[in-house]
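Asker: sequence plus predicted model, see below.
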Amino acid sequence: MTAIGTWLENGGKHVKHQVAPSTKWSTPPPAFFKANWDAAIDKDNSKVGIGVIVRDSDGLVIGSLCSSITLTPNPKIGEAVAALRATMLCAELGLTQIILEGDAPNVVQAVQHKEENWSAFGMVIRDIKSLLSKAREWSIQHTPREFNVIAHTLAKYALTCSKDCILLEDYPPGIQHLL
């Protein structure tokens, strides 16, 4: 079991978890918020784990999310759904100047381009674009997996969750050493 899961099951008691920290994450510009997202796939159980962490220009955590959904274990669609959930979280938090950052270049490219795609993947991308159209300013960018460790850790943990875990201005202690 992951440290986050153990922490939640033990009523919030801190449990250490070893993951190599990344020092290459960069803060967004002033007045912007950066939402890093990732997906983890459990093919055996047809589940997708989603991890999102939102931070401000000082690097302070605005919110974190772990969510698990039953979905065909398709990595491309899983990553698109994770980007959609990150966009939804930003909208729910009322953030209007956002940078989305993930390690799925196909999702980043699809959101950046104007082409319509009526596949399941394309419909998720369309939903992302629709939400982003309501933001004052936004961008989406690719980051290597090693710089997206927190979102990846949250996504892997989400596969063990039976319900969503959303923390505002907080994060599970199992990722503290990664910040």
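Answerer: Looks like it came in fine. Not measured: the values here are computed from a predicted model. Numbering: from 1, shown residues only.

Asker: make it CA atoms for all contacts and neighbour counts henceforth
Answerer: Will do.

Asker: okay, now Ser133: neighbour count?
Answerer: Applying other C-alpha atoms under 10 Å, we find 12 residues neighbouring Ser133.

Asker: please tell me how far it sits from Ala104.
Answerer: 21 Å (C-alpha to C-alpha, to the nearest Å).

Asker: let's bring in a second model and compare:
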Amino acid sequence: MLNNSTPECMQIISTITYSIWLARNNKVFQKKHTPAEEVVAHAMKSISEYHLHLVENRLNPSNQASSVDRNSKRWSPPPSNFLKLKVDAHLSDDGRWGFGLIVRRADGRCVGAATRVCAGSQDVAMAEATGLKEALQFVEDNLLSNLIIELDANIIVQALNRKIFPRTKWGNLVRQCSRFLSRSIGISAAWVNRKSNQVAHTLARWALVEPNRNWSSNFPYCILTHIQNDMRGVS
């Protein structure tokens, strides 16, 4: 049977075998019991992250950011008369994905925010691609224009910029997002350092508390301090 298995099947078998061995060691030496479904989930997550790393290296072999500004650890304002929408994804332990979206003006003030939650998996790239899709849906629903979408998933942004879409679920989803962007005037997507995406990251975690909400004022208290700190740095 193994002789007829594909490389992908062999990879799954070997990774699950390793996870079983690791769970066995935890049981013997640390008296820690690991449920079977958790063993399999850990194996599949490892495979997903491995493939994500391979694709990211292929898309961006130099592993360099496009600009100094994108590497900044602080929020940077958009050009005059533009808005900036930041989005981030959070993978919860119960298998759900939480998404945080926040729209801000050049002076740093928040003019809109939203949370989204959906059933997901351990596919990190698919979660980030879904976050971009949710951001574009938010843009369309609210008739926004002159807007820059920023996310800290470099692999997604590189795929958009280079028009290279892997034959995966997340690759197909990014292709759809690319088509939306190509026919939208004044809407673009860019990569940003994770450290400067703290507001969206915090809101993505909060999404599990207040799922599928929209705010135009009275924003969740968990992001207010981050927003105020960012505004102090705007000249």
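Answerer: Yes, it's here. Just so it is clear, the model here is predicted, and its values are computed rather than measured.

Asker: TM-score for the pair, please.
Answerer: Overlay of the two chains. TM-score (TM-score structural alignment, normalised by the length of structure 1): 0.79; 156 aligned residues with a C-alpha RMSD of 1.9 Å.

Asker: all helices for structure 1, in order.
Answerer: 3-9, 75-92, 105-112, 120-132, 149-158 (DSSP state H).

Asker: ok, now which ones touch Gln176 of structure 1?
Answerer: Applying C-alpha atoms under 8 Å, 6 or more residues apart in numbering to Gln176 of structure 1 gives no contacts.

Asker: counterpart of it over in structure 2?
Answerer: With TM-score structural alignment defining the correspondence, Gln176 of structure 1 maps onto Leu224 in structure 2.

Asker: count of neighbours near the counterpart of Ile53 of structure 1 in structure 2?
Answerer: Matched across to structure 2, Ile53 of structure 1 falls on Ile102, judged by TM-score structural alignment. Counted with other C-alpha under 10 Å, the neighbours of Ile102 of structure 2 add up to 25.

Asker: ok, Ile102 of structure 2 to Val174 of structure 2 distance?
Answerer: 20 Å.

Asker: in structure 1, what stretch matches the helix or strand where Val40 of structure 2 lies?
Answerer: Per DSSP states H and E, Val40 of structure 2 falls inside helix 36-59. Under TM-score structural alignment, helix 36-59 of structure 2 has no counterpart anywhere in structure 1.

Asker: who does that helix touch, helix- and strand-wise?
Answerer: Other elements packing on helix 36-59 of structure 2 under the criterion 3 or more C-alpha pairs under 8 Å, 6 or more residues apart in numbering; DSSP states H and E are helix 7-30, helix 124-141, helix 154-162.

Asker: those helices: which one's closest to Arg213 of structure 2?
Answerer: Closest to Arg213 of structure 2 of the helices and strands packed on helix 36-59 of structure 2 is helix 124-141 (C-alpha to C-alpha; 11.6 Å).

Asker: can you give me the buried ones in that closest one?
Answerer: Residues 124-136, 138-139 are the ones in helix 124-141 of structure 2 that count as buried (16 or more other C-alpha atoms under 10 Å).

Asker: contact partners of the helix holding Val40 of structure 2?
Answerer: 11-12, 15-16, 19-20, 23, 63, 122-125, 154-155, 158-159, 162, 164, 166.

Asker: which among those count as buried?
Answerer: Neighbour counting by 16+ other C-alpha under 10 Å classes 12, 15-16, 19-20, 23, 122-125, 154-155, 158-159 among the contacts of helix 36-59 of structure 2 as buried.

Asker: comparing stretch 105-112 of structure 1 with structure 2, how large is the average distance?
Answerer: Once superposed with structure 2, the aligned residues differ from stretch 105-112 of structure 1 by a mean of 1.0 Å; criterion: mean C-alpha distance after the TM-score superposition for structure 1.

Asker: so which of the helices of structure 1 is nearest Pro30 of structure 1?
Answerer: helix 75-92 (16.3 Å).

Asker: how about that closest one, aligned to which bit of structure 2?
Answerer: So helix 75-92 of structure 1 sits over residues 124-141 in structure 2, by TM-score structural alignment.

Asker: please compute how far the matching stretch lies from its chain's middle.
Answerer: Counting by C-alpha atoms, centre = their mean, to the nearest Å, stretch 124-141 of structure 2 is centred 9 Å from the centre of its parent chain.

Asker: mind listing what the residue nearest to the spatial centre of structure 2 touches?
Answerer: The centroid of structure 2 falls nearest to Glu128 when counting by C-alpha atoms, centre = their mean (2.9 Å). Contacts for Glu128 of structure 2 were tallied using C-alpha under 8 Å, 6+ apart; they are Asp88, Ala89, Ala153, Ile156.

Asker: next, format the residues you listed as a markdown table and append distance to Leu144 of structure 2 and neighbour count.
Answerer: As requested, the contacts of Glu128 of structure 2 are exported to a markdown table (distance: C-alpha to C-alpha, whole Å; neighbours: other C-alpha atoms under 10 Å):
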| residue | distance to Leu144 of structure 2 | neighbour count |
| --- | --- | --- |
| Asp88 | 19 | 30 |
| Ala89 | 21 | 31 |
| Ala153 | 22 | 24 |
| Ile156 | 22 | 25 |
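
Asker: how much does the match of helix 75-92 of structure 1 stray from structure 1?
Answerer: Stretch 124-141 of structure 2 differs from its equivalent in structure 1 by a mean of 1.1 Å after superposition (mean C-alpha distance after the TM-score superposition for structure 1).

Asker: that older thread, please identify which of the contacts of Glu128 of structure 2 is nearest to Gly112 of structure 2.
Answerer: Nearest to Gly112 of structure 2, judged by C-alpha to C-alpha, of the contacts of Glu128 of structure 2 is Asp88 at 15.0 Å.
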